[in-house]
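Enquirer: I would like the atomic coordinates for the input below:
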Amino acid sequence: MAWRRYWRNGLPGSARSERGRYPYLDTPAGPSGRPRPLAFSHRGFAPEGGENTLASFGRAVDLGFGYLEIDVRASRDGVVMVFHDEELHRVTGTPGLVSARTAEELGGLQVGGGGGIPTLEDVLRRWPGLRLNIDVKSDDCVQPFADLVNRMAVHDRVLLASFSDRRRRRVLRLLDAPTASSAGMAVNALLKLLAPSGLAAPLARIAGVQALQVPETYRGVRVVTGRFVEACHAAGLQVHVWTINDREDMDRLLDLGVDGLVSDAADVLAACMTARSAWPQGSSLDR
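Expert: The predicted structure follows:
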């Protein structure tokens, strides 16, 4: 009976059926009358290195971005740090694990030419209007992350993501206000399979997601098609595609109707959005 009720009434927790419940996803309409697509700068704009740093985020904001895709892990002393890898070496040249060092120690390491590893609180306070797509990368970050979001009351500025749906659901249970969320790998796969049958809405409701963030193709299988986008929209779900760096691909996907793009080529994506009268995006965030 529950599945029939969801099918009949639509998706109670979706961005489409409850506009205002998840302001993160409530974008103003563009010239065409459709909601303006979202542009996410992937780990900031770091063409010469320094990903996930205050410098890379500042460059993206200066380009007009109001949405960033970032990653977080916990330090040894339980501080939420903005960093992608489990190990430090790739971007800092320093051996060891993020979780083995204190926040103070991590802040003193250099990430390319972008400065030290920032805390999530640093980023939230530096740009009060900025909205963050945050991938929670480790289990030890679940509680500190939820505590920080609750303490700063930034639920409307966060879209929670994780490749692990189990971890994502743990965070959602700890948050004390509605917070937008995108599906992990398992739920993404199920929604891809079920979308054509019309069962995406009840599954998304049960999983607690309002957006799907997917690659255009995965292991040779095309994920993002016109039919898939239409089915997701019918279920009240937004579709964000990563990581798209070519202008031709950006235009093709936006013409297909996707709701957002994640890109390393922030300057290319900004130019694409400018041509579609959807830029800048940072100026609308303090409304």
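Enquirer: From here on, just use CA atoms for contacts and neighbour counts.
Expert: OK.
Enquirer: Can you name the residues that contact residue 270?
Expert: Listed by C-alpha atoms under 8 Å, 6 or more residues apart in numbering, the contact set of residue 270 reads 39, 63, 64, 65, 279, 280.
Enquirer: what does residue 73 give?
Expert: By C-alpha under 8 Å, 6+ apart, the contact set of residue 73 is 80-84, 86, 98-99, 136-138, 140-141.
Enquirer: Does it lie in a helix or a strand, and which?
Expert: Element membership of residue 73 [criterion: DSSP states H and E] is strand 67-74.
Enquirer: what's next to the helix or strand following that strand, contact-wise?
Expert: As assigned by DSSP H and E, the chain's next helix or strand after strand 67-74 is strand 80-82. Strand 80-82 is touched from outside by 52-53, 70-75, 103, 117-121, 141, 144-145, with contacts defined as C-alpha under 8 Å, 6+ apart.
Enquirer: 7 Å - rerun?
Expert: Where contact means C-alpha atoms under 7 Å, 6 or more residues apart in numbering, the residues beyond strand 80-82 that reach it are 52, 70-75, 117-120, 141, 144-145.
Enquirer: structure for this one too, so we can compare:
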Amino acid sequence: MTAPAPRAPRPDHPFFDHPVPLAFAHRGGAAPGAENTHGAFARAVELGYRYLETDVHATADGKLVAFHDATLDRVTDGSGAIASLPWAQVRRVRVGGGEPVPLFADLLRAFPRARWNIDVKADAALAPLLDVLDRADAWDRVCLGAFDESRVARARRLAGPRLATSLGTRGVLGLRLRSYRLPGAVGRGALCAQVPVRHGGIPVADRAFVRHAHRRGLQVHVWTVNDPERMRALLDLGVDGIMTDHIETLRTVLAERGAWI
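Expert: This next block holds a predicted model:
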């Protein structure tokens, strides 16, 4: 007889105080373009999204912006590395020729009921982010992640338990190995694992991974899922959250299952 699946965990942090599965608007819902803009996030909130995903970089003078790439070139009419440019210059460029690059502090104020999943893209962005969260007293509304395990660990050391964090790359690898009953280091302190469906040719978000994460009290959030059938399959596995560019599609899939809350 197959053992029953462990119940989906509810980590002890206000960020997770919502029925699962969680629906995340990836970069505000990047499918129509104008990703990580005030307009993108406003559209997601109007559709009913409570969880928004974004990325942060710091300008040369320490201003924290919501932006994915290290450089402006791909999605704006400007160019150059954000870390080498002052805010006075970055604020003049336009994403897709339309909206400006937003300061993350302004987004926190504009959407006071939203919860933010934040990918810290560079070491230089960490201190400005923690400062913004402290000034806004927004610790309850944020989960921080990064591919760099040391960056996540540093955030935990500086902020303590008031900051929710996800596993870094090494922790996810350790969790994957443990789900195969192989030795692996997962570490402590994280409250969720945020993972792709696959990494290269290796499956990550499968039934064994989700079960093992749940046994350890970790939620599993999967990115970036835009196909409705893949969404349904992941929900059937018991994942606790999905990040998508196609925010209307995910809302429809969850509504079909009575899970759009």
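Enquirer: and which of the contacts of residue 73 of the first structure is nearest residue 199 of the first structure?
Expert: The shortest approach to residue 199 of the first structure among those belongs to residue 136, at 27.3 Å (C-alpha to C-alpha).
Enquirer: residue contacts, the counterpart of that closest one in the second structure?
Expert: For residue 136 of the first structure, the aligned position in the second structure is residue 120, judged by TM-score structural alignment. Listed by C-alpha under 7 Å, 6+ apart, the contact set of residue 120 of the second structure reads 55, 56, 57, 126, 145, 146.
Enquirer: What count of nearby residues applies to the first one?
Expert: Residue crowding around residue 55 of the second structure was assessed by other C-alpha atoms under 10 Å; the count is 25.
Enquirer: That one matches what in the first structure?
Expert: Matched to the first structure by TM-score structural alignment, residue 55 of the second structure sits across from residue 71.
Enquirer: Look up how far residue 102 of the first structure lies from its match.
Expert: Counting by C-alpha to C-alpha, to the nearest Å, the separation of residue 71 of the first structure from residue 102 of the first structure is 17 Å.
Enquirer: same thing with residue 76 of the first structure?
Expert: 5 Å.
Enquirer: cool, residue 268 of the first structure as well?
Expert: Distance of residue 268 of the first structure to residue 102 of the first structure, computed by C-alpha to C-alpha: 37 Å.
Enquirer: repeat for residue 270 of the first structure
Expert: As judged by C-alpha to C-alpha, residue 270 of the first structure and residue 102 of the first structure stand 36 Å apart.
Enquirer: Distance to residue 252 of the first structure added to the contacts of strand 80-82 of the first structure, as CSV?
Expert: Output for the contacts of strand 80-82 of the first structure, formatted as CSV (distance: C-alpha to C-alpha, whole Å):
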residue, distance to residue 252 of the first structure
52, 28
70, 25
71, 27
72, 31
73, 34
74, 38
75, 40
117, 35
118, 35
119, 36
120, 34
141, 37
144, 39
145, 36
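Enquirer: Give me the mean distance between whichever strand or helix holds residue 173 of the first structure and the second structure.
Expert: Secondary structure assigned from DSSP H and E places residue 173 of the first structure in helix 165-174. Compared with the second structure after the fit, helix 165-174 of the first structure shows a mean deviation of 1.3 Å (mean C-alpha distance after the TM-score superposition for the first structure).
Enquirer: Would you check the span in the second structure matched by that helix?
Expert: Per the alignment by TM-score structural alignment, helix 165-174 of the first structure matches residues 149-158 in the second structure.
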